[in-house]
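S.K.: Sequence plus predicted model, see below.
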Amino acid sequence: MPHSFSRRRLLATGTALGTGAALAPLGPLAPTARAAGGRPTTIRLPDGFRPEGIAIGPGPYAYFGSLADASVYRADLTTGRGRLITGSLGTDRQAIGLKTDARGRLFVAGGAGTLRVVDTRGGAVLATYPAGDGQNLVNDVVLTPDAAYFTDSFRPQLYVLPFGRHGELPGPDGLRTLPLTGEWAQGPGFTANGIERTPDGAALLVVNTFAGVLFRVDPRTGDARKVTHTGPPLVNGDGLLLLERDLYVVQQAQNAVDVLRLNRSGTYGRAVTRITDPRFQIPTTAAACGDRIYLPNARFDVDPPLPTTTYTAVAVDRV
């Protein structure tokens, strides 16, 4: 995470917690205007919402989590209209990284000491799991066929929520901790952020903002190895999105998305392009629908955020 913004404090405390994009080989170009199928390219979110995570699907529906009170907003990507599907869980609660599955479940990284699973249809909380001691930060999540994996930004570990044979959630004591070992470099503060799978699905990728690189993590042992890649360092790396072999790395303080083309095992990445857009206002995470990438603008440069602060999500073209 960037040192120039107070995101660590915003996330940890939970209080002050169309147009096309520019595609350029390792550098930004001027944006180009383009409308595609009449779908909106900018989506207005509720004032004061403070978005951070995004998940899309099933269908053309995007889900956004709030840093202000852990509420979840659902938007129809074909119209741009939306509504809250969950109310406030309190100003001491957060919804950070998000992922949805085909069963209509939304997995929520809940910040300090917790994670949740929410029903995307009615907004009911299906399960809540304690994770850590409250001095940690459950930040992002990725789903595999066998489990949900969550990063902890203040501890060298992942949280693993294993699924049953038919995808069932475990009981309240079913969450386990997976220590990160090997070459993992834990910083004195905010370290692990976004998480994804490798193209072959055999391992996990975690962006380490302290080291400014990606790590490939064995999901069985926690052994972490640096991923060699070209292009800029990832000290501002936030959300990760893998589409085939292209890994989109949101560089939030830089108002950019760097795209790396990975080998199948995820041990090497070649910088392909950088996406920029004048509508970026500290984007944090990314999700895809069709030929577009959608990113919420967290506006971490607005300090303190107010109930009247406006927020948007923007769509850019997929590489």
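M.R.: Yep, it's here.
S.K.: From now on I want contacts and neighbour counts done on CA atoms only, so please keep to that.
M.R.: Fine.
S.K.: from memory Glu81 sits against Tyr73, does it?
M.R.: Careful, residue 81 is Arg; it's not Glu. No. Because the distance of 10.4 Å does not satisfy CA atoms under 8 Å, Arg81 is recorded as not touching Tyr73.
S.K.: Is Arg9 part of a helix or strand, or is it coil?
M.R.: Three-state call for Arg9 (DSSP: H, G, I helix; E, B strand; the rest coil): helix.
S.K.: out of Arg81 and Tyr73, which sits in the more crowded spot?
M.R.: Neighbours per residue, other CA atoms under 10 Å: of Arg81 and Tyr73, the larger number sits with Tyr73, 22 against 13.
S.K.: residues in contact with that one?
M.R.: Tyr73 makes contacts with 45, 63-65, 82-86, as judged by CA atoms under 8 Å, 6 or more residues apart in numbering.
S.K.: can you check Gly97 too?
M.R.: 52-54, 65, 108-110, 139-141, 285.
S.K.: which residue sits closest to Leu143 in space, ignoring its chain neighbours?
M.R.: Tyr149 (6.4 Å; CA to CA, 6 or more residues apart in numbering).
S.K.: Comparison target, given below:
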Amino acid sequence: MTPTHPRPTRRTVLGGAALAALAVTAGAGTANATSSTTWPTEFPLPDGWLPEGITIGSKPYAYMGSRANGGIYRTDLRTGEGKVLYAGATGQVAVGLKLDRDGLLYVAGSTGVARVHDSRTGEVLTTFQLTEATGHFINDVTLLGDRAWFTDSRAAALYGVPRGRDGEVRTLPLTGDWVQTPDVNSANGIVSTPDGRGLIVVSSTPGKLYNVSLKTGYATEMALVGTDTVVNGDGLWRTGRTLYVVQNRLNLISVFDLDAKVTTATLRRTITDPRLDVPTTAAQFRDRLYLVNARFTSPQTPETTFNAVAVSL
């Protein structure tokens, strides 16, 4: 087990001058300047973008990755206007993303890697090789403590990457109740438990939720009340003891109440919207949940149109 280190600051990675520049940029026009009720609830992405991940920090900007080339697109939630922040490169993929409070952007790179970007410039700061083996699918990421934790849809393991600096990757094998289905995607979305002591992971196949111990990797299957399965479970979002599960090909978000020990998830309601077209992941800003439409059932070509939408909570 890798020792716990003090939480690094962004100054460690970017230096004081870059941090000062970020503060000026991020502070211009904060979310409190306008009411979100007038903000757009739908905004376009570039044709052929192939989005799957979205993340939003404390400022009204959404970051969305591309499966086509690993690019990063940033949209101003107040106006719906966006730009390509990072153009990507041949062979790169950007799936799940999470924005750190220090402005570092952690990206699941699918093919065994994870990258850390400067969210101000898009520059790739660090690339971590999570596994040397082929056939892995690094899918989603969440931030907890001094690490960013990544799921691998094709292996019974999580990977912990040091936040804010170089360091060793921690591999956490999944044991206990975990079921790894051969040749299909299993582990997908990931969030921390409310007490910060563990991780909640959704398995798209067979459609279960697990509470994973950070110390041992033991995965305890969570009891579902009000439904039998979260099949096609993709991105997760949690606020307090409310867990949102994006079920991509079902075009819905299931909203669960978690019990105090995170052993049971009780279905409270579902959210649907005619604009949902195979949504994959979600991020919250104020009273809205923003989702990207991956459109897996449509042609995935350079001419295919893509967008992100917001639904009210």
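M.R.: Arrived safely. All values reported here derive from a predicted model rather than from experimental measurement.
S.K.: Got a TM-score for the two of them?
M.R.: A TM-score of 0.86 describes the superposed chains when it is computed by TM-score structural alignment, normalised by the length of the second structure; 276 aligned residues with a CA RMSD of 1.2 Å.
S.K.: ok so, going back, return every residue with contacts to both of Arg81 and Tyr73 of the first structure.
M.R.: With CA under 8 Å, 6+ apart as the test, Arg81 of the first structure and Tyr73 reach no residue in common.
S.K.: mind checking the longest strand of the second structure?
M.R.: strand 264-272 (DSSP state E).
S.K.: so that one matches what in the first structure?
M.R.: Aligned by TM-score structural alignment, strand 264-272 of the second structure falls on residues 268-276 of the first structure.
S.K.: any idea how far Ile96 of the first structure lies from Val108 of the first structure?
M.R.: According to CA to CA, to the nearest Å, Ile96 of the first structure and Val108 of the first structure sit 7 Å apart.
S.K.: which neighbours do those two share?
M.R.: Asp140.
S.K.: Please, where are all the helices along the stretch 1-150 of the first structure?
M.R.: 7-13 (DSSP state H, counting those that start in this stretch).
S.K.: Format the contacts of Gly97 of the first structure as CSV; extra columns: distance to Ile293 of the first structure.
M.R.: Below are the contacts of Gly97 of the first structure laid out as CSV (distance: CA to CA, whole Å):
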residue, distance to Ile293 of the first structure
Glu52, 15
Gly53, 13
Ile54, 11
Gly65, 17
Val108, 20
Ala109, 21
Gly110, 24
Asn139, 21
Asp140, 18
Val141, 18
Thr285, 10
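S.K.: between those residues, which is closest to Gly132 of the first structure?
M.R.: Gly110 (11.1 Å; CA to CA).
S.K.: give the contact list for the aligned partner of Ile190 of the second structure in the first structure.
M.R.: Aligning on TM-score structural alignment places Ile190 of the second structure opposite Ile195 in the first structure. By CA under 8 Å, 6+ apart, the contact set of Ile195 of the first structure is 140-142, 150-151, 204-207, 239-240.
S.K.: Same question for Pro156 of the first structure.
M.R.: 179-181, 184, 186, 192.
S.K.: count of neighbours near Asp273 of the second structure?
M.R.: 12.
S.K.: repeat for Ala95 of the first structure
M.R.: Neighbour tally, Ala95 of the first structure, other CA under 10 Å: 33.
S.K.: List the contacts of it.
M.R.: So Ala95 of the first structure contacts 52-53, 65-67, 69-72, 108-111 (CA under 8 Å, 6+ apart).
S.K.: any idea which of the residues you listed is the one closest to Thr312 of the first structure?
M.R.: Taking CA to CA as the measure, Glu52 is the one of the contacts of Ala95 of the first structure closest to Thr312 of the first structure, at 10.8 Å.
S.K.: Distance of the closest one relative to Pro162 of the first structure?
M.R.: 25 Å.
S.K.: Of the two, which one has the most company?
M.R.: Glu52 (28 against 20).
S.K.: Run through the residues that contact that one.
M.R.: Neighbours of Glu52 of the first structure in contact, by CA under 8 Å, 6+ apart: 64-67, 95-97, 284-285, 296-298.
S.K.: what's the answer for Thr297 of the second structure, then?
M.R.: Counting by CA under 8 Å, 6+ apart, the residues that Thr297 of the second structure touches are Val278.
S.K.: Can you find the partner of it in the first structure?
M.R.: For Thr297 of the second structure, the residue aligned by TM-score structural alignment is Asp301.
S.K.: Just the ones in strands from the contacts of Ala95 of the first structure, please.
M.R.: Counting by DSSP E, the contacts of Ala95 of the first structure contribute 52-53, 65-66, 72, 108-109 to strands.
S.K.: Identify the farthest-apart pair in the residues you listed.
M.R.: The most widely separated members of these, counting by CA to CA, are Val72 and Ala109 (12.1 Å).
S.K.: where exactly do the strands run in the stretch 1-150 of the second structure?
M.R.: Counting by DSSP state E, counting those that start in this stretch, the segments of the stretch 1-150 of the second structure that form strands are 42-45, 51-56, 61-66, 72-76, 82-86, 97-99, 104-108, 113-118, 124-129, 138-144, 147-152.
S.K.: Would you confirm that Asp317 of the first structure contacts Leu295?
M.R.: No. Look at Asp317 of the first structure against Leu295 with CA under 8 Å: they stay out of range, at 11.2 Å.
S.K.: What number of residues are in the vicinity of the counterpart of Gln251 of the first structure in the second structure?
M.R.: Superposed on the second structure with TM-score structural alignment, Gln251 of the first structure falls opposite Gln247. Gln247 of the second structure has 23 neighbours, counted by other CA under 10 Å.
S.K.: excluding its backbone neighbours, what's nearest Gln247 of the second structure?
M.R.: Gln247 of the second structure's closest residue in space is Gly233 (CA to CA, 6+ apart), at 4.4 Å.
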